[in-house]
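*Asks:* compute the structure for the input listed below.
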Amino acid sequence: MTRDEKFGRVLAIADVLGERTLPANKASISSRYSGDFARHPEKVLKWIHEELIAYNHNWGDREMLLFEYLADEIAGLETDEFNNTPLSGKYLQAVMSKRAELNNLISADQAAKKWDMHPSTVKNYCAKGKIISTKIGKTWVIDGMQPNPKGIVDEEDE
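*Replies:* Okay, here's the model as predicted:
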């Protein structure tokens, strides 16, 4: 993954977290910071981070999960990538792609209800890579747009 893509993913997660946290009369993070972010990503990311933290009293479980996800993405940047070298326009594609993905995320419990499965089964499928998912901390986050995996047969069961 390129540096532009990594920073784009970071901005998308911060934007979604901001939508869920910031006052309704406040413009979105991406609309306020996108241009500056492209020119000075390290500096502007610091501003965004400080703004989000200032509203952490509004966070519930989903917002904490998004913040953990944001932290994981920032941690995924190599030390030499975390600087103010301008981003190319390609970071925008990563922003839009990640936003679309975030809009479809559901928890393992939500997936279990949707697919009429036990939550433990869903988590086991996640761990085995049979469900498109990401682990953030101790929580599985699942792409809710994928088809019902009920037809999956464990190799151990064959």
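
*Asks:* going forward, measure contacts between C-alpha atoms and count neighbours the same way
*Replies:* OK.

*Asks:* helices of the protein, start to end?
*Replies:* Remark: helices assigned in the chain by DSSP state H are 3-21, 29-39, 41-54, 61-75, 91-103, 108-115, 119-127.

*Asks:* which secondary structure elements does the last one contact?
*Replies:* When you say that, I think you mean helix 119-127. helix 108-115 (3 or more Cα pairs under 8 Å, 6 or more residues apart in numbering; DSSP states H and E).

*Asks:* to compare with the earlier structure, here is another sequence to fold:
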Amino acid sequence: MDQDRQLIESDMDYIMERIMTTEEAAEAWGLSPVRIKHLCSDEKVVARKRGKTWLVYKNQPNPKQKESE
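*Replies:* Predicted structure coming up:
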């Protein structure tokens, strides 16, 4: 059972290293959390909604740079 738990925790660590909240994305990208939520719902960034929370994929270009082009 201990081995199973370690495997699950390892998988969770892998996932958590690759996602961020809208607040974290806002800070990283220099945009407001509200703007990040709009980008998520408009599918302008790679994200998934779980309940009321958007989970944003970390390793993608800053959408702020795309908006200024």
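
*Asks:* ok so, going back, of all the helices of the first structure, which gets the most neighbours per residue?
*Replies:* Across these, averaging neighbours per residue (mean count of other Cα atoms under 10 Å) puts helix 3-21 on top, at a mean of 22.

*Asks:* picking up where we left off before, could you dump the helices of the first structure to CSV with distance to Asp143 of the first structure?
*Replies:* Shown next, in CSV, are the helices of the first structure (distance: least, Cα to Cα, whole Å):
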stretch, distance to Asp143 of the first structure
helix 3-21, 15
helix 29-39, 23
helix 41-54, 25
helix 61-75, 14
helix 91-103, 7
helix 108-115, 9
helix 119-127, 11
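
*Asks:* out of the ones you listed, nearest to Asn148 of the first structure?
*Replies:* helix 108-115 (5.7 Å; Cα to Cα).

*Asks:* whereabouts in the second structure does the closest one align?
*Replies:* Alignment note (TM-score structural alignment): helix 108-115 of the first structure is matched to residues 22-29 of the second structure.

*Asks:* the matching stretch vs the first structure, mean deviation?
*Replies:* Here the mean offset of stretch 22-29 of the second structure against the first structure after fitting is 0.2 Å, by mean Cα distance after the TM-score superposition for the first structure.

*Asks:* I'm done for today, thanks for sticking with me.
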